[in-house]
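**Student:** Predicted model, plus sequence, below.
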Amino acid sequence: MAISLSGEEKKGDSLPQKKLARFAQIEQPTMAQMLSRMEQAGLIQRQQDTVDKRSSLISLCPIAVEKIDQVFEVLRQANEEVLEGFDETEKRSSSRSPAMSDRQP
């Protein structure tokens, strides 16, 4: 979810909670609980959708974007260490893994 939201956030968009739940393949109540914890931690903001008053729009707070960048840097470094000794073809095929595919260094 963070990857998807981060991508949208960089465009200045917010995403509906329902879309996030669908993307993460989790049920709405589970998503609502997770988002509540993230909101309490200061990672996200919720706003009522002006078009659909029943829907909440979710956006990342600046600290969350910073944390995501830090996490991806750690993942990138770990990936480099794991792939040490592999040839370029093997490295390219591993870069298609879900953890690294949405983010470029």
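**Tutor:** Cool, the structure landed. Since the structure is predicted, the reported quantities are computational estimates derived from the model, not experimental observations.
**Student:** switch to C-alpha atoms for all contacts and neighbour counts from now on
**Tutor:** Noted.
**Student:** just the helices in this protein please.
**Tutor:** 2-9, 17-24, 28-40, 62-82, 88-94, 98-101 (DSSP state H).
**Student:** ok, structure two:
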Amino acid sequence: MDFCNIEGVYQSFIKVIKVHHQYLHIILEKLDLYPGQPPLLFTLYKNDGLSQREIADKLHIKPATITVMLTRMEKAGLITRRQDEEDQRISRVYLTQKGREMCEELKKVMADLNEKCFGNFTEDEREIFKKLLEKMAENIEKAKDK
């Protein structure tokens, strides 16, 4: 593969990631969110009351990073932390009403972004693209394990 060739598949892949990230950042900035916050919000939306450790495990993020994210989100009024009723050493995280409303807004934003990305793809093209990305991820996972 010629990595100096700007028209190569790898360069196209990187370009898509870059423009998607830039566009998503613009959208999230308008909502006063940071890029790592939507996955955390959606995790709590589905499983409210998780411990910080459980959130870190689900998102594959270090607990210290989760602590920083939660502090920022608590200040923004999106989440609240409460001690576990059975084990006072555990802090549980819950969405506030504002956090739930933000999740609803994010669902709309993500659906719109999805439509912008794939609006002119046929269903077959979407399915093929999904399979190719999954295959790519498998290839990388296999390489990591060697």
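**Tutor:** Structure received. It should be emphasised that the depicted structure is a prediction, and the values quoted were computed from it without experimental measurement.
**Student:** Tell me how the two chains score on TM-score.
**Tutor:** TM-score for the superposed chains, counting by TM-score structural alignment, normalised by the length of structure 1: 0.76, backed by 93 aligned residues with a CA RMSD of 2.1 Å.
**Student:** before we move on, back to that, so which of the helices of structure 1 comes closest to residue 54 of structure 1?
**Tutor:** helix 17-24 (10.5 Å; CA to CA).
**Student:** ok, now which ones touch the counterpart of residue 47 of structure 2 in structure 1?
**Tutor:** Aligning on TM-score structural alignment places residue 47 of structure 2 opposite residue 8 in structure 1. Residues near residue 8 of structure 1 by CA atoms under 8 Å, 6 or more residues apart in numbering: 14, 15.
**Student:** Pull up the aligned stretch in structure 1 for stretch 70-87 of structure 2.
**Tutor:** Stretch 70-87 of structure 2 maps onto residues 35-52 of structure 1, going by TM-score structural alignment.
**Student:** what about that stretch, how long is it end to end?
**Tutor:** With CA to CA, to the nearest Å as the measure, stretch 35-52 of structure 1 spans 19 Å from end to end.
**Student:** Would you confirm that residue 48 of structure 1 contacts residue 56?
**Tutor:** Yes. With contacts counted by CA atoms under 8 Å, residue 48 of structure 1 reaches residue 56, the gap being 4.7 Å.
**Student:** more crowded one of these two?
**Tutor:** Taking other CA atoms under 10 Å, residue 48 of structure 1 and residue 56 do not tie; residue 56 has more neighbours (18 against 13).
**Student:** Distance of the residue nearest the centre of structure 2 relative to residue 66 of structure 2?
**Tutor:** Centroid check for structure 2 by CA atoms, centre = their mean gives residue 39 as the closest residue, at 3.7 Å. Applying CA to CA, the value for residue 39 of structure 2 to residue 66 of structure 2 is 12 Å.
**Student:** before we move on, back to that, distance to residue 52 of structure 1 for the helices of structure 1 - can I get that in CSV?
**Tutor:** Formatted as CSV, these follow (distance: least, CA to CA, whole Å):
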stretch, distance to residue 52 of structure 1
helix 2-9, 19
helix 17-24, 12
helix 28-40, 17
helix 62-82, 26
helix 88-94, 41
helix 98-101, 32
